[in-house]
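K.L.:
need coordinates for the below:
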Amino acid sequence: MKKVLETIKAIFFTIWLIIGFFGVVIVYGSYVLIKANILEKRKGIKASQEYIRKVVSWFGRVTFKFLNSNISVFGEENIPQEGPYVIVANHQSIFDIPLILGYIYPTAFIAKKELSMIPILGSFIKKLGSILIDRSNVKSGAIALKKFAKLSRSGEIITLFPEGTRSLNGQVGEFKKGTLLIPFRYNIKILPVTIDGTIKMSKKGSAFIKPSNINLFIHEPVEPKLFASEGELRECLKSIISEKVTIEPQLALKETKT
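P.N.:
Got it, this is the predicted structure:
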């Protein structure tokens, strides 16, 4: 009976979200994109991107307030004052992106091409300078690596999910070989981040969205030059990130505050 009631609650919450939240996204998001395009024509792409970054940072935080979800951030002092650096995080849910945008920095992302097809939100992802990968095209990965290197060396901040897909159970999966090749090769500082709890909001394959307690752990930056290989760097980062994943965020909150 309890599960039935939870399911009914999730259904109504999701319907309310789709009607209310995405209605606001479409209306306000369209206005922001029009203004960003005008700024780009009048003042250049940098002015347009700065405006977009301010909006998406605000939007990222508002998303979780709207969804009645509690966010606890640990280690904000570890965020570098400026780029270039690469945010490396585990991937639990579609809400990982607004979480990073709102509570760390409105960065570019390395993400699958399909995200660009989402109305309005896809346009924001493009405007941030994100690198989109077509998984059906073998050459797409090589092109993405070149863009990644170019952006990083120009001082940009980029977010990467080395697992390559969302976790099915919340635990950190294997980091794909070569995903950290660019920061390793060019010694670009890495900021490891643990996301714990967004899977409770929306699991991969589920149509329902639920409120949740979420912990965001920002670890100390890692210097790639201290590692002998990209594989060694990958394993170290996976270990750092995995350590804070509890799947029950309220437990982590209690432990941290005592």
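
K.L.:
C-alpha from now on. contacts and neighbour counts both.
P.N.:
Will do.

K.L.:
can you show me the strands along this protein?
P.N.:
Using DSSP state E, the strands assigned to the chain run over residues 70-74, 85-89, 108-112, 131-133, 157-160, 190-196, 213-218.

K.L.:
let me have those in TSV, extended by mean neighbour count.
P.N.:
As requested, those are arranged in TSV below (neighbours: other Cα atoms under 10 Å):
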stretch	mean neighbour count
strand 70-74	16
strand 85-89	24
strand 108-112	21
strand 131-133	21
strand 157-160	22
strand 190-196	25
strand 213-218	23
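
K.L.:
want to throw those into a markdown table with distance to Lys203?
P.N.:
As requested, the strands of the chain are exported to a markdown table (distance: least, Cα to Cα, whole Å):
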| stretch | distance to Lys203 |
| --- | --- |
| strand 70-74 | 17 |
| strand 85-89 | 17 |
| strand 108-112 | 18 |
| strand 131-133 | 22 |
| strand 157-160 | 20 |
| strand 190-196 | 13 |
| strand 213-218 | 14 |
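
K.L.:
the structure of the following sequence is requested for comparison with the preceding one:
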Amino acid sequence: MLYWLMKYVFLGPLLRLFFRPTIEGLENVPRKGGAILASNHLAVADSFFLPLMVPRRVTFLAKREYFTGKGIKGRFKKAFFSGVGQVPIDRASAAAAQDALDTGVRLLREGHLLGIYPEGTRSPDGRLYKGKIGVARMAMEAGVPVIPVVMVGTDKANPIGSKMWRPHRIRIVIGEPLDFSRYDGLGGDRFVERSVTDEIMYALMEMSGQEYVDVYAAKVKDAVPPRRRKPEPADRVPGAKAS
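P.N.:
Just a heads-up that it's a prediction; the model follows:
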């Protein structure tokens, strides 16, 4: 209920008013059953506009800390992230990566539409970076299609380091589903998982026109000295209070 209130009553109308988002290729999203929406990742705003524009509920995996805060602020954050379709996962334990994969596979087998950013983090410069094989592993274990998604303009509306979102037209393009059933029984083979992941990233590159970089985005970020600035307070929507 909270998800639909956020989408159609509270946050959704505000996003539509300021950013006039459009979407192409909705016919490629199955009406029911598990599937992965594998998207490029330009800004925090991606996780707001994709579920807003897709009629089905889109579920994302998010770090558990978003749901465990104390006081009024903690309760607000928990309600907000639950309301936008995020599911908490533990990223602190040694087995955190496997736990996240297991959660994703469970959700897919239950028929959920799972949103995933194969790059693992936001692009630091607008280019498309090497995908992590988790997306392939989940797709193969759950036996679901992977649907490539391209976000356009979110980095202009929500630049890295911005304190407020800036009105800018947002465009979403959904490609044809990628079927990897030919690899049935080969889950766990890292060579196959890398091949599947690269196929997904190639589709995103072709659709987006982004320059592809064959390294992980996280490594590029780690190599850049941190800037002296306050943490991004909210990547805020116009009119919203910082969380």
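
K.L.:
go through the strands of structure 1 and name the closest to Thr179 of structure 1.
P.N.:
Using Cα to Cα as the criterion, the shortest distance between Thr179 of structure 1 and the strands of structure 1 is 8.2 Å, found for strand 157-160.

K.L.:
before we move on, the earlier item: looking at the strands of structure 1, spot the one closest to Tyr31 of structure 1.
P.N.:
Each of the strands of structure 1 was scored for nearness to Tyr31 of structure 1 using Cα to Cα, and the closest is strand 108-112 (21.1 Å).

K.L.:
what range in structure 2 matches that closest one?
P.N.:
Mapped onto structure 2 using TM-score structural alignment, strand 108-112 of structure 1 spans residues 59-63.

K.L.:
distance from the matching stretch to structure 1 after superposition?
P.N.:
If you overlay the two and look at stretch 59-63 of structure 2, the average distance to its match in structure 1 is 1.8 Å (mean Cα distance after the TM-score superposition for structure 1).

K.L.:
would you list every one of the helices in the stretch 101-250 of structure 1?
P.N.:
121-127, 138-153, 181-185, 198-201, 230-242, 249-257 (DSSP state H, counting those that start in this stretch).

K.L.:
most tightly packed of the ones you listed?
P.N.:
Each of the helices of the stretch 101-250 of structure 1 was assessed for mean neighbour count using mean count of other Cα atoms under 10 Å. The highest is helix 198-201, with a mean of 24.

K.L.:
that helix: how far from the chain's middle?
P.N.:
For helix 198-201 of structure 1, the separation from the chain centroid amounts to 13 Å (computed by Cα atoms, centre = their mean, to the nearest Å).

K.L.:
ok, average deviation of it from structure 2?
P.N.:
Here helix 198-201 of structure 1, set against structure 2 after superposition, deviates by a mean of 0.7 Å using mean Cα distance after the TM-score superposition for structure 1.

K.L.:
for that helix, give me every contacting residue.
P.N.:
The contact list for helix 198-201 of structure 1, computed with Cα atoms under 8 Å, 6 or more residues apart in numbering, reads Gln92, Ser93, Phe95, Asp96, Asn169, Gly170, Ile209, Lys210, Pro211, Ser212, Asn213, Ile214.

K.L.:
which PyMOL command selects the buried ones in those?
P.N.:
Per 16 or more other Cα atoms under 10 Å, the buried members of those correspond to this PyMOL selection:
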select buried, resi 92+93+95+96+170+209+210+211+212+213+214
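
K.L.:
now the contacts of helix 198-201 of structure 1 in CSV, with distance to Arg53 of structure 1?
P.N.:
As requested, the contacts of helix 198-201 of structure 1 are exported to CSV (distance: Cα to Cα, whole Å):
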residue, distance to Arg53 of structure 1
Gln92, 23
Ser93, 21
Phe95, 17
Asp96, 16
Asn169, 31
Gly170, 28
Ile209, 26
Lys210, 27
Pro211, 25
Ser212, 25
Asn213, 25
Ile214, 23
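
K.L.:
from Phe19 of structure 2, how far off is Tyr129 of structure 2?
P.N.:
Remark: distance between Tyr129 of structure 2 and Phe19 of structure 2 (Cα to Cα, to the nearest Å) = 26 Å.

K.L.:
likewise for Lys132 of structure 2?
P.N.:
From Lys132 of structure 2 over to Phe19 of structure 2 (counting by Cα to Cα), the distance is 30 Å.

K.L.:
and for Gly134 of structure 2?
P.N.:
Taking Cα to Cα as the measure, Gly134 of structure 2 falls 32 Å from Phe19 of structure 2.

K.L.:
quick check, central residue of structure 1?
P.N.:
By Cα atoms, centre = their mean, the mean C-alpha position of structure 1 lies nearest to Ile97, the distance being 2.9 Å.

K.L.:
before we move on, the earlier item: between Tyr129 and Phe19 of structure 2, which one's more packed in?
P.N.:
Each of Tyr129 of structure 2 and Phe19 had its neighbours counted (other Cα atoms under 10 Å), and the higher figure belongs to Tyr129 (28 against 19).

K.L.:
need the contact list for the counterpart of that one in structure 1.
P.N.:
Under the alignment (TM-score structural alignment), Tyr129 of structure 2 pairs with Gly173 in structure 1. Gly173 of structure 1 sits next to Glu163, Ser167 when contact means Cα under 8 Å, 6+ apart.
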